[in-house]
Structures are given as structure tokens and as C-alpha cells.
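Chemist: Got a sequence here, can you build the structure:
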Amino acid sequence: MQHSNAANRLDRLPISRFHKTTLVAVSFAYFFEFADINTFATTAPKLVELWGVTVNQVAYVTSLSFVGMFIGSVVAGGIADRWGRKRALTWTTLWFGAFSFLTVFSWDIVSLGVFRVLTSAGLSAMTVVAVIYISELYPAAKRGKFQAYAIVIGICGTPATNLIASFVVPVNDWSWRLVFLWGSLGILFVLFTRQLKESPRWYESRGEYARADAVLRDIEARVAADKGALPDALPPVERVRHAKAPLRILLQKKYLAPTALLVVLWVTQTIGFFGYSSWAPTLLANEGFSVEKSIFYVALTTVGAPLGSFLAALVTDRFERKWCLVAFGTVIAACGLLYGLTFNPVLIVVFGFLVNMFERGYTALAYAYSPELFDTRGRALGTGISYGLGRLSNAAGPLIIAALYNRTGYESVFYFIAGTWMVGAVALAVFGPRTRKARLEAAAAARAEPANA
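Modeler: Okay, here's the model as predicted:
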């Protein structure tokens, strides 16, 4: 066999039980990724009391965590290209779950910081692989919606963690450790691995057409058993098989522009959102709110997160993704600024709710938009590097926020965060490629009968 025709065969499949099972598995990994990513933010106010941790120490732990995320993102692309999307997804999920479990036993801020760096590397790596996996396994016309659906389910891990923390952390001097134990439950992802299939596009990109065809036949049989006879696929278009993409490929014109744009997107998203979510409980506590109230208020705001991902699912395939990102980013900037300008508990919850809702919608849109800017050869590398550089940028973000807070006060932090979001929105508006036309053409082609069938 010279070509397995993976793209056309996958794109013409109706959504079936196979796709929904895959969605549940990926969403489970996302759930505990989102659950784990905020565990330090929700326990930091308690550690300030117990261990005498300072705002600057919180900043250093948070900064180093994002260094770990950068490393994880870069390594994830290589693992996904070398060992496959499915195995990379499994390994990275087990990695962050294992190190979150070890964090339960940390004895000071240094040991906790080390465990958080290693956990964060796994969190970021898992995200990169999951984005690629969904992008390659779902039909082109539906992948944006299912990226968003995975986030809708997964993002529930954020309010779940915050609500659990709001009740567990204040109980006694050791109960904060249970928050990290909760985050480690991502290890149970191993229960789903038998239901997952390796990406046929990955096999095809390596020239392993027989393996790709075998997986495709299995998927097609499952879908046909659920949905009936399948339409014919368009004939394959022969492509030259390339060797493993080296890092320097991103300097080529066709990859450099989208990589640079996505670096801006993920830098502004990372600093803008994590500057808010990682600091909100600690800053509220420092401004006079009790630890219990600060964690509880933030927990209430994160209830908006699943709604934002659902909103993204409604708009992602119906409108141009770049303009959705621009609109969402602008709303986040406005609501985040208003959040920082009030100390009224009701308004804190309302504006925080809106920030979480639109930011999670923004992230779901960005997860769908990012892989579309690359072909199969450059997808893992371009997505991983741009996402990783975004995470690396927040090594500086917490230090900037701590300096702003210590020198010019609480409100200046939120002016900075709002400005960051606007930079991203403007960059997307001016330089962001449109991808909707290509998606519609791919969907139309997948529905059409082959001329020579």
C-alpha cells in the first residue's frame, strides 16, 4: 500500500460512539490537568500562614512552574512525533499525576517548588499532545467543536478544585495537602487507554501506511456498526514523505509567521490569565479578606469556566476563529480590569466569573486554531514550541506582578493584565490568518462523491 488516505477517510466519518468515547477519555485527562494547575494557587494563602511564605516566594514558585511548562511543551512535541500521539498522551498524564502525588509530602517551600515544576512539565506536555490528538483524529469540520467540548468537560476541574480547596484547606494545618492528592487522580487515565487509537495521520506521516490502514479500518468498522454504511472517501493525494521535522524548519517562511503569531497568542494568554488566576486568592488575602473568603470568592468565579468552553463550542465552527479570539480577548481585558478596581464581594465574583468564562472560551478557541496554522509535518513542533514559549514567558510574569503589587499596589496588577490581553487581541486582528474557508472546503470535499469512484 502506497497511501492510507487518512485525512479523507477520517474527514468523511459521521460523529459516532467511537468519537464520543475518545472525547470522554481526553476530557478526563483535561479535567485533572485543569484541576491540578490551580492547586498551588488555592493552597498558597494557607502556606503564607503556616510556613511564613512571602509574596516573592509565591512568585518564584509560580515562575519556575512555568519554566517547567515550557520544558514540557517542547519535549511533548518530540515525544508525540517519535513515539505517537496516544502513548505521549498517556505518559504525560501519568507524569503530572505522579508528581502531584509526591507534592502531598513536600516539607517546605523549596521541596514543594521542585515538585510543582515537575508536575507543571507534565501538565503542559499533556495539553500539547491532547490538542494535536483531537486535531488529527476528528473530522476537519467538527474538530473545533470537539476541542471545545473536551475543554467544556475538562475545565470543570477548575471550579471543582477551588470549591474542594475552599472547604478542605481551612480545616487544619495539614489538610491543604489533600488538594494535591486530588490533583494526582489523573493517574486513573490508564483506565481509558484501551479505548484509544493511535493517530492514523501520525502513522502516515512516518510512511507506515499498513499500520495507518489497519487503524483506519478498525475505526471505520466501529463507526459503521454505530452509524451504518459509510460514504466513499475521496482518492488520496500523494505527498512526499519527509523525515522528522528539525527545529530549524520553523525558520522557513511557511512556518515562521504562524509560529510567531502563536507565540504572541500564548504569551499574552499565559501572562494574562495565570497572572489573574495564580494570584487572585493570595492578593485578596493580602488586601484584608480572610483565607477562607478569598479562596471561596475565587472558587465561585471559576464556575464560569465550563460555560465559557461551551460558548466556544457554539461559535468555533460557525464563525471565523480569529475574530472570535479577538472578541473574547477584548472582553477579558475589560472584565479583568473591572475586577481589579472593586473590593465589593458581589462585583468581585461577577467580574471574576466573566473573566473565567471568556478566558476558558478563548483557550478552547486557541486550542482549535493553533494546529490549523500548520501542516502535519510542522504541527507538533510548531504547536509545542509556540505553546511552550507562551508558558515560559510566565517565568517573568509572576515576578513582574509581585514587583507591581509591592511598589504600586493591587490595582496596577490588573492594569498590566488588561493591557496584556489587548496586545494579543490586536496581534490576532492584524496578523491572524483566517481558517474557516479551508475547513469548509475540507468538509465539502469529504461529503462529495469521488469523481472516479
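
Chemist: okay, CA-based contacts and neighbour counts for the rest of this
Modeler: OK.

Chemist: ok, how many other residues are close to Ser111?
Modeler: Ser111 is surrounded by 13 other residues when neighbours are defined as other CA atoms under 10 Å.

Chemist: now the helix or strand encompassing it, how far from the chain's geometric center?
Modeler: Following DSSP states H and E, the helix or strand that holds Ser111 is helix 109-137. Distance of helix 109-137 from the chain centroid (CA atoms, centre = their mean, to the nearest Å) equals 9 Å.

Chemist: Could you also give me the structure for this next sequence, so I can compare it with the first?
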Amino acid sequence: MAAFIDDRPIGWREIMLLVICSIILFIDGFDMYFLGKIAPAVAEGLGGRPVDMTQVFTMQQVGMAVGAFLMPPLADRWGRKPVLALCLTVFGALSFVAVYSTSFTMLAWLRGVSGIFFSAMLPIALALLSEMTPRRRRALFMSIALVCFSGGNLGSGAMTAWLLGSWGWQIAFWLGGILPFLALPLLLMVPESVPFRVQRNPQDPKIPATIGRIDPLAKLQGVIEFHMGEARKAVQQSGPMAMFGPRYRLQTIILWCACFLALGNIALLANWLPTYMQELGNVPIEEFAKHMMIGFVGGALGTLTMGWLMDRVNPYILIAVFFLIDAVAIAALGILPGGSLIFIIALVIWNYCQVGGQTGINTLATLGYPPEMRSSGIGWAGGSGRIGGIAFPLAGGYALTLLLPLETIMFATAVPAVIVAGLILVLGWENRRWAKDQVQPQPA
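Modeler: Modelled structure (predicted):
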């Protein structure tokens, strides 16, 4: 089956899968990041201060952490499509309910439960896309889909800049509810992952039908069992706990630590950077939202650059360099004049390296695990990042109460990026060591 998928030309079915997964990730990015951009407006609407949003951000991150650990294993058991449909339905419905929030506590609980479902969209959609795309284009297709995830972040910025003043903070939740339901019918056009079906049951009678949808000319008469090549050997240890076996243990630990720091930083800056700039940098939230839209260009270029370069240069050194530059850009945002040209350039570089670097980590996680644990591998690494996403925004809110200078906050925020760079270099060393150990000695 691996050869069947890898040898296929890129046709309209592969492009359609890419488009649908990209739309789903756009919606996921919108729902995940819009709250940070409207936090001051929500706080004012609920009769509080921006710092009162800390409990909302924290509950959202708790829900995202729970969802990242809970939902991807369900996708490895039930299938990618059913769990994606469940997630779209639930967090879309809860977004509608959030429109009528009357207190910070009510909104916090709604965002917490929503987080369980929208945090699972990224790993499951990436697993589906990677498993149904030929290897020679896999990294590129994943990068394009991740650009659309970042595009959801951009969409939330556009919504803040142009709709917030006229429609109020509720417009974000209305859009966050409508978009998932519009995407649901698109899942009917996507086949279930063939590698998932093969790993679960090589004699599944649905496999020939799925292959027939992909390639009507495929000749399957007499075929009663399908294999995934070398991945078949791993099925005896399938399931999430196989990530802690000898082959994947250190890789899993390093990816968890890297995601804890990298996604923690993303959560901190997504939730608090607009508020920091308004409260400490004297940059109005609407103006900063427009700057962030310019910064999105950097994120999109970083994602595409990472996907293109990972097939051509050492991916571990590449990702480490991205995060080191990311650290410099974050620190620069704390000392440059807000709204100036050089500030916007630093914002673009930060987005380029932060989003591109995280794309690299996601790609390492996606390609580093076999199909029977792929959703769990991506999701649980992301889950550790969501735990970081709980701790980091808490620290960010606490920093706001201490009235720390902007430069102090941004310099402290740059430190995790440096640590991530070191972790990725260690992961590269570990994978090279493992590959060398697997080389069989030649007989004398």
C-alpha cells in the first residue's frame, strides 16, 4: 500500500484532499487564535479588565491539552474522518453559545470545553493528509496546509481590524460557529486514510472500495489482504504507548519538551501580545492587528520555506537556526518603537521563524511515527505544548499585574526559543545514532 500511494501522480484527488484539509486547518487556526486579539474588547464587554481574561485563556489551554491527549488516539482507533466531524460539530456549536456569555467564568468554561475539540483538528488533519499524499510531495503539502492554519490566524486579525468596531466582540464567536458547520459537508468528499484501514485490519473489505475511489483503474481482483511494507512490522506494538518503546522513547520526550516550550510561547504571545502592546507599548489594538496581518506574510513564507528546505538540507540544523533567529526577533519587539518600520520588520521575522520553526517540529512528529500511532504522536506532542500553553499565559498575565517593562517581558519570552533550538539538535543526534545502530555489520 505504501508503494501504491507513493507511486501515484499528483492529480485532482490529491489536490482536493489538500484543499479540504487546508480549509479545516484555516477554521481551526481562526477559532484557536481569535480570542487573544479581542481580549480587551471582551473584558470591557463583560465589565472587567484585560487581566480578568487570564482565567479564560487558562481554561482554553487546559481544554486544548486534554483534547490533544484524548482525541488523537480516538482517531487512531475510529478513523480520521469521524473524529474530525465530531470536533467540527462540537466546537462550532459551543462557539454559538459563547456569544451569550454573561461572565468570565461562563466564557472560560465554554472555551475550555471547546478547546478539547479544536485542539485535535491539527494533528488529525495532518495525519490524514500525510498518509494519503505521495512521499515526494508530503512535506510540501503539509506546509501548504499549515500556511492555511496560519491563515486562520490572519483571518482573525482581519476580523478584529475591520469588524470588531462595528459588530462588537460577539462577531468573532458567530464566525467561529458558522465556519465549522460550513466545512462539515466537505468531509464527505474525502476518503478515509488507507494506511489507517490497513494498519487496523489488513483484510478490511472497505479498503478496495476506498482504493477504487482514489484510482478507478486499480486492479484488485483476488486481493484479500493489504500490507504497508515495513510499517507492518510495528503493528504488534501499535497504540499510543508504543511511542515509549525503545525506538521512539527519546524522540517522544524531546518532541514533548520542544512543543511544551514552542507552543507555550505561541500561546503566550497569541493571547497577550496585543494587550502588551496596547497597555505597555501604547499601540492601539486595532493598529496592532493590522501589523499582525503584515506579520502573517512572514509566517506563511516561513512555513513554505521550511517545507521546501527540509527535503534539501539537514532538518535539525535548519529548525535550530529558525528558533535562534526567533529568539532575537522576540527580544527586539520589546525594545523597538511600536508601529515603526523596523518594529514591523521584526514582527515579520518573528512570525517567519516562529511559525516556520513550529512547522518543522510538526513535520518531524508527523514523519517520525508510523501510521498506527501517527495521530497520537502528533497529538500528544501537541498536548505537551498545550500544557505549556497553560503555564505560559498564566505567567504572562502575572507579568501584566506586576507592571513589568515591555522589554523585560519580551527578553524573558525569547529564552524558550533558544532552548528549543538545543533540543532539536539533540533530536538530530539521537536519530543519527539510532540509524547507525541499525546498520548490520558485514560478515568477515
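
Chemist: matching residues in the second structure for the helix holding Ser111 of the first structure?
Modeler: Using TM-score structural alignment, helix 109-137 of the first structure corresponds to residues 104-132 of the second structure.

Chemist: Quick one: end-to-end length of that stretch, please.
Modeler: Taking CA to CA, to the nearest Å, stretch 104-132 of the second structure runs 42 Å from one end to the other.

Chemist: Tell me which residues of that stretch come out buried.
Modeler: Residues of stretch 104-132 of the second structure classed as buried by neighbour count (16 or more other CA atoms under 10 Å): 104, 107-132.

Chemist: rewinding a little: quick check: the helix holding Ser111 of the first structure compared with the second structure, mean distance?
Modeler: In the superposition against the second structure, helix 109-137 of the first structure averages 1.4 Å from its aligned positions (mean CA distance after the TM-score superposition for the first structure).

Chemist: between the very next helix or strand once past that helix and helix 109-137, what angle do the directions make?
Modeler: In the C-terminal direction, the helix or strand that comes right after helix 109-137 of the first structure (DSSP H and E) is helix 143-154. For the pair helix 143-154 of the first structure and helix 109-137, the angle between their directions (axes from the mean of the first three to the mean of the last three CA atoms, to 10 degrees) equals 140 degrees.

Chemist: Point me to the helix or strand that includes the counterpart of Gly302 of the second structure in the first structure.
Modeler: Aligned by TM-score structural alignment, Gly302 of the second structure pairs with Gly308 of the first structure. Assigned by DSSP H and E, Gly308 of the first structure belongs to helix 304-315.

Chemist: now for that helix, which elements pack on it?
Modeler: Using 3 or more CA pairs under 8 Å, 6 or more residues apart in numbering; DSSP states H and E as the contact criterion, the elements in contact with helix 304-315 of the first structure are helix 143-154, helix 345-372.

Chemist: That one vs the second structure, mean deviation?
Modeler: Superposed on the second structure, helix 304-315 of the first structure shows a mean distance to its aligned partners of 2.4 Å (mean CA distance after the TM-score superposition for the first structure).

Chemist: If you count neighbours, what's buried in the next helix or strand after that helix?
Modeler: Sequence order places helix 321-340 as the next helix or strand after helix 304-315 of the first structure, per DSSP H and E. The neighbour-count criterion (16+ other CA under 10 Å) identifies 321-322, 324-326, 328-340 as the buried residues of helix 321-340 of the first structure.

Chemist: Check stretch 257-274 of the first structure too.
Modeler: For stretch 257-274 of the first structure, the neighbour count (16+ other CA under 10 Å) marks 257-274 as buried.

Chemist: any idea how far Ile171 of the second structure lies from Gln278 of the second structure?
Modeler: Taken as CA to CA, the spacing of Ile171 of the second structure relative to Gln278 of the second structure amounts to 21 Å.

Chemist: Then Val42 of the second structure?
Modeler: When distance is defined by CA to CA, Val42 of the second structure is 15 Å away from Gln278 of the second structure.

Chemist: got it, and Ala234 of the second structure?
Modeler: With distances defined as CA to CA, the gap from Ala234 of the second structure to Gln278 of the second structure amounts to 52 Å.

Chemist: just Arg13 of the second structure next, same as before
Modeler: 46 Å.

Chemist: With Thr413 of the second structure instead?
Modeler: Relative to Gln278 of the second structure, Thr413 of the second structure is positioned 18 Å away (criterion: CA to CA).

Chemist: between those two, who's got more neighbours?
Modeler: Here Thr413 of the second structure and Gln278 are set side by side on neighbour count (other CA under 10 Å), and the busier one is Thr413, at 22 against 18.

Chemist: Report the secondary structure element holding the more buried one.
Modeler: Under the assignment given by DSSP H and E, the secondary-structure element containing Thr413 of the second structure is helix 406-437.

Chemist: angle of that helix against helix 315-333?
Modeler: Between helix 406-437 of the second structure and helix 315-333, the angle formed by their directions is 180 degrees, by the same axes, to 10 degrees.

Chemist: tell me which residues of helix 406-437 of the second structure are tucked away?
Modeler: In helix 406-437 of the second structure, counting by 16+ other CA under 10 Å, buried: 406-407, 409-411, 413-428, 431.

Chemist: can you check stretch 186-198 of the first structure too?
Modeler: Taking 16+ other CA under 10 Å as the basis for neighbour counts, the residues of stretch 186-198 of the first structure that come out buried are Gly186, Ile187, Phe189, Phe192, Thr193, Leu196, Lys197, Glu198.

Chemist: Which residue range of the second structure does that stretch align onto?
Modeler: Mapped onto the second structure with TM-score structural alignment as the criterion, stretch 186-198 of the first structure occupies residues 180-192.

Chemist: what comes into contact with that stretch?
Modeler: Residues from elsewhere that reach stretch 180-192 of the second structure (CA atoms under 8 Å, 6 or more residues apart in numbering): 16-17, 20, 23-24, 27, 79-81, 85, 88-89, 91-92, 128, 210, 213-214.

Chemist: again, but for stretch 54-65 of the first structure
Modeler: Outside stretch 54-65 of the first structure, the residues that touch it by CA under 8 Å, 6+ apart are 44, 48, 113, 116-118, 120-121, 278, 394-399, 402.

Chemist: now it, how far from the centre of its chain.
Modeler: 22 Å.

Chemist: Tell me which residue of the second structure lines up with Ala380 of the first structure.
Modeler: Across the alignment, which pairs residues by TM-score structural alignment, Ala380 of the first structure is matched by Ser375 of the second structure.

Chemist: does its match sit in a helix or strand, and which one?
Modeler: Of the helices and strands defined by DSSP H and E, Ser375 of the second structure is found in helix 371-401.
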